[in-house]
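Peer 1: Provided below for reference: sequence and predicted model.
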Amino acid sequence: MAADTVDDFQKELIELFVQEAHEWLQNIHVALDELQQAPVPERHVKLIRTISAGVTNLAGSAATINLPDIEKASVEAIPFIEALRDPQKQFSGQDFLALCKQLGQIHTALTRATGISFENDETGSVGDAVGRRLAPEEFLHALQSLQNSAPSRMTSGHNLIRILIEQIEGQVQAGVERIDTTVIQGYLARVSDAEESFLKAIDQRVPEILRTMSDLKETRDEASSGSVALEASLQDVARLRAAAQQVNASSAMMFFSGLHSLLTVVAQRRVFLAATRVESVKGRLHTMGVAIHQWVEHGRAQRAAINQLLPAGHS
């Protein structure tokens, strides 16, 4: 009877661990997906912390309930995480693939130790909790077909489909057998939130920058230089540059970097812009605003098309 009680208690611990492990692994994969998009350094640091915390929790909990293989596989992932820690470093696909492969080892160890598949379709409550799953190879083929059939204007300068193809290729190479659709949907939702936030910032700040540009005069009269407004515009341009970097809008990031440099020179009184130059810069800023609207719209279209490939997209 005592042995039965111990076994029941251990079973309950393992069931609880399985639920926690699913949550940690999902957080790890979501963070890793975003990490591969070259986020700004501050975000990179937070994503690494999320991945590291998830793996550390897995190792610690596995050790607590005497699951040494899971503990070992989790600990062995730490060097691969550390290799990605520096946000200033440029990473190759192989760097991410190495971590993906080790995460695959954790999946395998979890399945062997608990008897519950962490990759295949499941009919139990845990499988229902983490959402529907699909085969990476099939999803990859569907994405490639979508890429080939998409109008070039929709993917020009904003190829979310290609980015997702590269991520799924990494999953296939890592030997992952099933992908949780909620992970993909979560990634698409985060991309959507970031791009819509970027567009909102553009709509709010560009008109103010244009007004400041209109006030610039070819004069050395400090009263007419609008130094306070110019300083505010410099801050706005810096924010837009950072926002563009966060959503990987490379053309916008380059434009706002150049505009920031120009306005910095003007603010420091090293040059004074002729009226024709001011109008030229204003025209380019207006054109960039229109282009960003189109860029975001293309992103919306791509996300809608990708969602249609997911099981939930047809429900």
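Peer 2: Great, that's in hand. Residues are numbered from 1 along each chain as shown.

Peer 1: from here on, contacts and neighbour counts on C-alpha atoms
Peer 2: Fine.

Peer 1: show me the contacts for Phe91.
Peer 2: Leu84 (Cα atoms under 8 Å, 6 or more residues apart in numbering).

Peer 1: And the strands in the stretch 1-150 of the chain?
Peer 2: Listed in chain order, the strands of the stretch 1-150 of the chain (DSSP state E, counting those that start in this stretch) span residues 133-134.

Peer 1: what are the ranges of the helices in the stretch 1-150 of the chain?
Peer 2: For the stretch 1-150 of the chain, the helices defined by DSSP state H, counting those that start in this stretch occupy 2-35, 41-64, 68-75, 78-82, 93-114, 125-129, 136-149.

Peer 1: Just say which of these is most tucked in.
Peer 2: Mean neighbour count (mean count of other Cα atoms under 10 Å) peaks for helix 68-75 among those, with a mean of 21.

Peer 1: Would you check the distance separating that helix from the middle of the chain?
Peer 2: 27 Å (Cα atoms, centre = their mean, to the nearest Å).

Peer 1: Touching, Thr175 and Lys101? I think so.
Peer 2: Slight slip there: residue 175 is Gly, not Thr. Yes. Contact criterion Cα atoms under 8 Å: Gly175 and Lys101 qualify, at 7.3 Å.

Peer 1: returning to what we had before: can you tell which of the helices of the stretch 1-150 of the chain is closest to Glu169?
Peer 2: Across these, the minimum distance to Glu169, taken as Cα to Cα, is reached by helix 136-149, at 7.0 Å.

Peer 1: Included below, for side-by-side comparison, is a second structure:
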Amino acid sequence: MAGDTSDDFQKELVDLFVQEAQEWLQNIHVALDELQQGPAPERHEALIGILAGGVTNLGGSAATINLPEVEQASFAAIPFIEALKDPLKSFSVQDFLSLCKQLGQIHVALTHATGVSFEAQDTSESNEATQRTVSPEEFLQALCQLQSAQEDGNASERNIVRTMIDQMEAQITAGVQQVGVEAVRDYLQRLSDSEEAFLRALDKSMPGLTAQISSMAESAPGAELEPCLQGVASLRIEAQNLNAVLAASFFSGLHSLLSVSAQYHVRLAAVRVEAIAARLDVVRAIVHRWSDQRRMERAAIGQALS
């Protein structure tokens, strides 16, 4: 009899936890959707607080009723939230994708521990009248068709379509039922703006960078090379943030070369300087072609959303 009473009490605790967990997950998904749209710094910080508070509450409550699988999955999300904490940082899709995947693990753990099917609520319900949505499964199918067309055209591996496919698969795993079309378009526009800013910075830096490198054949560099080093480092970081792999690799190598030359006052041979200057022009052209390709990708994705 006492055993039955204990079982009933545990069931009541689990039922209460399920209700709370559903509310926390709803808040988490709403906050994550808004966070991906690039809110103002003050709002960004508030959304991070909602995410951190939600998973902490989930993990803490799961611990009190002895659901270790849910506890571990919840607290494992905290590092991914911490990675998104700085509102001034430029985040990649992978940053959000990693958190989405971990939220999917929380859903799986909750379902396994409670026997209740946990699915993320459609966070677009409040905007249903003004914002069109698409199911992630439907959008994923359209993206896969675009990827097949790219493969036929020998497109590069690191492209927007592949990134969006990864993101939609994570959304499906997390139980998201609808994706806001405008949210996707906003993300594509922000990506376009970032790429345009990178191209402007690249084009603006090239004349001075070429002149600075050319002067290294005439004399050993010293402290005067510092502005050039800062410019190259900035281009490398921007290229890395945009997954412009070849450009990021080139500017990383160039930064190392210039750093060593400045530190040890190494004068470069004229033939070496000419090769580097020529490579700058090649990389610049490659980056512009890369940007053109991604511009076409965004247009194709936008067409798939129409």
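Peer 2: Sure thing, it's come through. This structure is a prediction, so every number in the text was calculated from the model and none was measured.

Peer 1: now the helices of the stretch 1-150 of the first structure as JSON lines including distance to Ala189 of the first structure?
Peer 2: As requested, these are exported to JSON lines (distance: least, Cα to Cα, whole Å):
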{"stretch": "helix 2-35", "distance to Ala189 of the first structure": "11"}
{"stretch": "helix 41-64", "distance to Ala189 of the first structure": "17"}
{"stretch": "helix 68-75", "distance to Ala189 of the first structure": "28"}
{"stretch": "helix 78-82", "distance to Ala189 of the first structure": "25"}
{"stretch": "helix 93-114", "distance to Ala189 of the first structure": "22"}
{"stretch": "helix 125-129", "distance to Ala189 of the first structure": "19"}
{"stretch": "helix 136-149", "distance to Ala189 of the first structure": "18"}
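
Peer 1: And those helices: which comes nearest Asp193 of the first structure?
Peer 2: Closest approach to Asp193 of the first structure among these (Cα to Cα): helix 2-35, 13.0 Å.

Peer 1: how far out from the middle of the chain is the closest one?
Peer 2: So, by Cα atoms, centre = their mean, the centroid of helix 2-35 of the first structure is 25 Å from its chain's centroid.

Peer 1: do the same with stretch 205-213 of the first structure
Peer 2: Offset of stretch 205-213 of the first structure from its chain centre (Cα atoms, centre = their mean): 30 Å.

Peer 1: Next: stretch 295-313 of the first structure.
Peer 2: From the chain centre to the centre of stretch 295-313 of the first structure is a distance of 16 Å (Cα atoms, centre = their mean).

Peer 1: sorry, back to before: would you mind saying which of the helices of the stretch 1-150 of the first structure lies nearest Met213 of the first structure?
Peer 2: Closest to Met213 of the first structure of the helices of the stretch 1-150 of the first structure is helix 41-64 (Cα to Cα; 30.6 Å).

Peer 1: list the helices and strands the closest one packs on?
Peer 2: The helices and strands touching helix 41-64 of the first structure, judged by 3 or more Cα pairs under 8 Å, 6 or more residues apart in numbering; DSSP states H and E, are helix 2-35, helix 68-75, helix 78-82.

Peer 1: That one to helix 68-75, inter-axis angle?
Peer 2: Between helix 41-64 of the first structure and helix 68-75, the angle comes out at 160 degrees (axes from the mean of the first three to the mean of the last three Cα atoms, to 10 degrees).

Peer 1: Mind listing what's buried along the host helix or strand of Val161 of the second structure?
Peer 2: In this structure, Val161 of the second structure sits in helix 160-173 according to DSSP states H and E. By 16 or more other Cα atoms under 10 Å, the buried positions in helix 160-173 of the second structure come out as 160-161, 163-173.

Peer 1: Many thanks, I have nothing further to ask.
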